[in-house]
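**Student:** Build the 3D model from these lines:
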Amino acid sequence: MRGKILLPVFAVLNSFVNAQEKYVLTTGPTARSQCAATTAVSPTFSFSTFAYTQSETYRYAISVPSPTSTETFAAPFSALSSLIPFVATTTWGSWDPNATATATDFHDKYGSASWSALWENARPFLNNFTSTGIYSTTVSPTPVPSAELILPPRDYFGPTDCYNFPDGFIYGVAGSAAQIEGATSHEGKAPSAADIIAKDQPSQDYVTDENYYLYKQDIERLAAIGVKYYSFSIPWTRILPFAVPGSPVNQQAIDHYNDLIDFVIAKGMLPVVTLIHFDTPLQFYAANVSSLYDKPSVGYNNGAYQNETFVDAFVHYGKIVMTHFADRVPLWVTFNEAFTYCQNGHAVDSVIKAHAQLYHFYHEQINGTGKVGMKYSNLFGVPLDPLNTSHVEAANDYNNFQVAIFGNPIHLGTDYPAVYKERVPDYVPLTKEDLDYIKGTADFWGTDAYTIAVISPLSASESPCLNTPSNIFYPECVQQSWGGKFGWNVGYASQTYVYITPTYLRHYLSYLWNTYRSPIIVTEFGFPVVNEAALPLAQQLFDSPRSQYYLSFMSEILKSIWEDGVQVLGVIAWSFVDNWEFGDFTPHYGMQTVDRTTQERHYKKSLFDFVDFIQART
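**Tutor:** Coordinates of the predicted model:
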């Protein structure tokens, strides 16, 4: 049904909101419809012999079995290498700002001296820089002790559904390179936007979780507890330190991710690869890296996607990665949360066209049998008062701006929404030929569905906004909150903006499915418990609020599948381990803790509950 639509997007959205966002007014206590009527008038009291009984759980997590055969999704690199121009491979070593020896191969524009210069040029931004942690080489994995795999006690109130997940349902956990890998200037990697983001943050930490050297142990731990899919990003600046077509490929990076993918598969899991996760190479910012912080006219940060050389360079990088790894990777994500890092209309144009080129390359030249899509960062907008026309219109505008600028051309083959073209002066018009080429270039809709936004119109004092980039509400030009009409917050507050909002998730999935007609993967969802970082370890591990978040979301996903007819292909939880959240380590999104001194990991209750919930329903 790709690209087919029965009603205009606005009509579908309006009818959806009007159909489902109604207040149900009731009086009296909460009904207990699940309970049969009790016939006894009074209880009966009696004595019996008391004895202690075992009341704690004593069950072990079920590990993922090692595969008896290996599925492939494309030909190996040896058969695909002719699809890309010849590129030389080399290695560069690691950069140390305190090193006494310096490279002298200035005659080679891609040599060690030029590579070191990339870091030297970035060095003014890297205060107190160090990328060296405990490890400097890959750590051999060790089996997880059985004592760590005993399931924790269940929460008293838990899911009451009786549904199962469909065959082949995807379930896994995620992390991104900049947030977990560390080793940021090791083995040939060049600086990226993520390194610059780190410089002004409370934790200028370029070591993070040292996953670059501990990846085998991390994968071992996930397989032991029963996780099926492992989602990670591959940094462009590791594969191509100089970023541009014609520059050498980093052989150490190719070897590293070959080994990582092979180990994932050997442990009975499947890999999910994201090509860019907020880590654009610095070369695309030219001499103006500080523009990363400029107020954009579309998203929230400057990912340099609007650079005139970006599309060709990104597509070249994507082709290199896909040809090397497509035989073993079933699921590809081109851009992580593209809206967040689109600076302007030219950036949006670059993202859509680069994504479409890689989709066609994967399916038509590689002949890959896996899936290719994009992860969207949009928070679904619900009207503060669904009975107020102006609130519904504001929510429509918000969703069209956040969602439809990518969804229309990629999933429907239709033009940008009017609200986007009206508010972004440098938007790039799409021709009929563009739309024909872009239409249907996604095998799934990837949504990072953390929460929702409650939308209402701006007040008179907050306007005008529509053509005023300096207005703090520009470009959506609506009021966003997490409070409902009657004064209650929409859910339990977290360390950051995230709230537990499972009931709106079902609305959101129905909106996406019925508007864009694409299967859905919830590619990120997670919950940083308030002040978790300050708690003793034992209390961090017993993270019931996070468990409630995951289990309530997945209960609603089951209802979406079975009651609403929505095709949800899978869920990928963020994050499998506490990580650097592009600022510091205080927001704990992880399903495992990390000791920053020893790098030791501990499972949290939520990871057991997440996996057990799915395994009990498959």
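**Student:** From here on, just use CA atoms for contacts and neighbour counts.
**Tutor:** Fine.
**Student:** Could you pull up the contacting residues of the nearest residue to residue 397 once chain neighbours are set aside?
**Tutor:** Among residues not flanking residue 397 along the chain, residue 419 sits closest, at 6.5 Å (CA to CA, 6 or more residues apart in numbering). The neighbours of residue 419, taking CA atoms under 8 Å, 6 or more residues apart in numbering as the test, are 397, 400-401.
**Student:** same question, residue 557
**Tutor:** By CA under 8 Å, 6+ apart, the contact list for residue 557 reads 505-506, 568.
**Student:** now do 10 Å
**Tutor:** Listed by CA atoms under 10 Å, 6 or more residues apart in numbering, the contact partners of residue 557 are 165, 502-503, 505-506, 509, 522, 551, 563-564, 566-568, 570-571.
**Student:** Now show me the structure for the sequence below, then we'll compare the two:
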Amino acid sequence: MPFTTTVSPTPVASTNAETADMNYLLYKQDIARLAAIGVPYYSFSISWTRILPFGNESTPVNQPGLSHYDDVINTCLQYGVTPIVTLQHADPPLNLSLADPAYPNAFLYYAKQVMSHYGDRVQHWVTQNEPNIAFGIYTGTPYSAATNIMMGHAKVYHWYKEVLKGTGTITLKFANNLALPLDSTNPDDVRAASRYQDYILGIMGNAIFLGEQYPAEILNTTNLNLTALTPTQLSYLNGTADFWIAEFGFNPWMEWSKPVVYQLYDLERTLYYQEFLRETLKAIYEDGVNVIGALGWDNDEFSSYYQQYGMQHVNRTNGQFTRSFKRSMFDYVDFFHQFISA
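**Tutor:** All right, here's what the predicted structure looks like:
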């Protein structure tokens, strides 16, 4: 059983998080829809416990689980859609804490089953989704798990590159929440913003992308019980990501309470994406940033499925989970056609 099965939306919405949008049964339709509108990539995650029911080496590999994702990946390729696979998206096995010393090797064992099986068809891998915010009161995971999580990621990276001889790219997704000082002339505000960035990005970004120690601000915070990384650990972690994913999000205020026709004509989301993509082009052509792509992305919202953050609307009341493109999907694709050459 994965962790997400036990995370319950509000009672009025659902009793648990088991039924989202029925992609497990409707993936062929979903992939065909992406291809039809001209989206060339499909980013999805694989459920750890669908492959290894108990999460570690003591459990047999679930062949039907492997076969399911075989068909998902093959369907992508059939439609000319490139798959991007995330190994863990907020659903570690319920019996395996992120702080468990057994976690890094268990994650590596799971990754071996997946990457060796699909590696001939998948060239873009993400080890973990938003591990940099997996701590604190909300999740109950201690900050001391940060080293554990990073070592699990690094073990997978080194195995993929050095043992499997994988030729694809591999990274992890950070939640890139940005903090700015309320008053840039106030030293306390500036320090608060810097401290926030240390906790969001520095806690894992320092070691993986820079080969540097945890931020001093974090190490000096009492009661976190976070131990400094050793030189050996820093060397092992450094450079274990082929690129940085800058992940941000947006949802029109109270969109869920509006009539469906309003949700489908989501001008606010269109304007957000267009402005974001314009600034991305500036980063490329004015600042020289090596941007390799941009994906529209939805997320599993833990509080309620009334919120629909993506560029498609799902009807959860008609028994068929009917999908409908929102205006933002058409405008998003049109932006690439207008400004980006293939």
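**Student:** quick one on the thing from earlier: if I align to the second structure, which of the contacts of residue 419 of the first structure are still contacts?
**Tutor:** Counting by both residues aligned by TM-score structural alignment, their matches' CA atoms under 8 Å, the members of those that carry over to the second structure are 397, 400.
**Student:** closest to residue 178 of the first structure among the contacts of residue 419 of the first structure?
**Tutor:** residue 401 (28.1 Å; CA to CA).
**Student:** Does the one in the second structure that sits across from the closest one in the alignment belong to a helix, a strand or coil?
**Tutor:** Alignment note (TM-score structural alignment): residue 401 of the first structure maps to residue 199 of the second structure. Secondary structure, DSSP: H, G, I helix; E, B strand; the rest coil: residue 199 of the second structure is helix.
**Student:** Repeat that for residue 480 of the first structure.
**Tutor:** Each residue gets one of three states, and residue 480 of the first structure gets strand by three-state DSSP.
**Student:** counterpart of it in the second structure?
**Tutor:** Residue 480 of the first structure maps onto nothing in the second structure when the alignment is built from TM-score structural alignment.
**Student:** before we move on, the earlier item: what's the ChimeraX line that selects buried ones from the contacts of residue 557 of the first structure?
**Tutor:** Selection command for ChimeraX covering only the buried members of the contacts of residue 557 of the first structure, criterion 16 or more other CA atoms under 10 Å:
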select :165,502,505,506,509,522,551,566,567,568,570,571
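**Student:** tell me the contacts of residue 356 of the first structure?
**Tutor:** The neighbourhood of residue 356 of the first structure, defined by CA under 10 Å, 6+ apart, consists of 315, 334, 350, 362, 372-373, 410, 434, 437-442.
**Student:** what about 7 Å?
**Tutor:** Residue 356 of the first structure sits next to 438, 441 when contact means CA atoms under 7 Å, 6 or more residues apart in numbering.
**Student:** What lines up with it in the second structure?
**Tutor:** By TM-score structural alignment, residue 356 of the first structure lines up with residue 154.
**Student:** Which strand or helix spans that match?
**Tutor:** Using DSSP states H and E, residue 154 of the second structure maps to helix 145-158.
**Student:** Equivalent analysis for residue 50 of the second structure, please.
**Tutor:** Element membership of residue 50 of the second structure, judged by DSSP H and E, is helix 48-51.
**Student:** Look up how far residue 275 of the first structure lies from residue 192 of the first structure.
**Tutor:** In this structure, residue 192 of the first structure lies at 14 Å from residue 275 of the first structure, with CA to CA, to the nearest Å as the measure.
**Student:** Of the two, give the one with the bigger neighbour count.
**Tutor:** More neighbours sit around residue 192 than around the other of residue 192 of the first structure and residue 275, counting by other CA atoms under 10 Å; the figures are 26 against 22.
**Student:** What's that one aligned with over in the second structure?
**Tutor:** For residue 192 of the first structure, the aligned residue in the second structure is residue 2 (criterion: TM-score structural alignment).
**Student:** okay, now the spatially closest residue to that match that is not a sequence neighbour: neighbour count?
**Tutor:** On the basis of CA to CA, 6+ apart, the spatially nearest residue to residue 2 of the second structure that is not a chain neighbour turns out to be residue 93, at 4.5 Å. In terms of burial, residue 93 of the second structure registers 22 neighbours under the definition other CA under 10 Å.
**Student:** Residue 93 of the second structure maps to what in the first structure?
**Tutor:** In the superposition onto the first structure, residue 93 of the second structure corresponds to residue 281 when matched by TM-score structural alignment.
**Student:** so who does its match touch?
**Tutor:** Taking CA under 7 Å, 6+ apart, one finds 191-193, 236-237, 243 in contact with residue 281 of the first structure.
**Student:** among those residues, which two are most distant?
**Tutor:** Longest span within the contacts of residue 281 of the first structure, CA to CA: 193 and 243, 12.8 Å.
**Student:** The two - which one has more neighbours?
**Tutor:** Neighbours per residue, other CA under 10 Å: of residue 193 of the first structure and residue 243, the larger number sits with residue 243, 24 against 21.
**Student:** Next one: the more buried one from residue 322 of the first structure, what distance?
**Tutor:** Taking CA to CA as the measure, residue 243 of the first structure and residue 322 of the first structure are separated by 16 Å.
**Student:** Check which residues of stretch 594-610 of the first structure are buried.
**Tutor:** 594, 599, 601-610.
**Student:** Same check on stretch 169-181 of the second structure?
**Tutor:** Of the residues in stretch 169-181 of the second structure, those scored as buried under the neighbour-count criterion (16+ other CA under 10 Å) are 169-176.
**Student:** Nearest to the spatial middle of the second structure, which residue is it?
**Tutor:** By CA atoms, centre = their mean, the second structure has its centre lying nearest to residue 129, at 3.4 Å.
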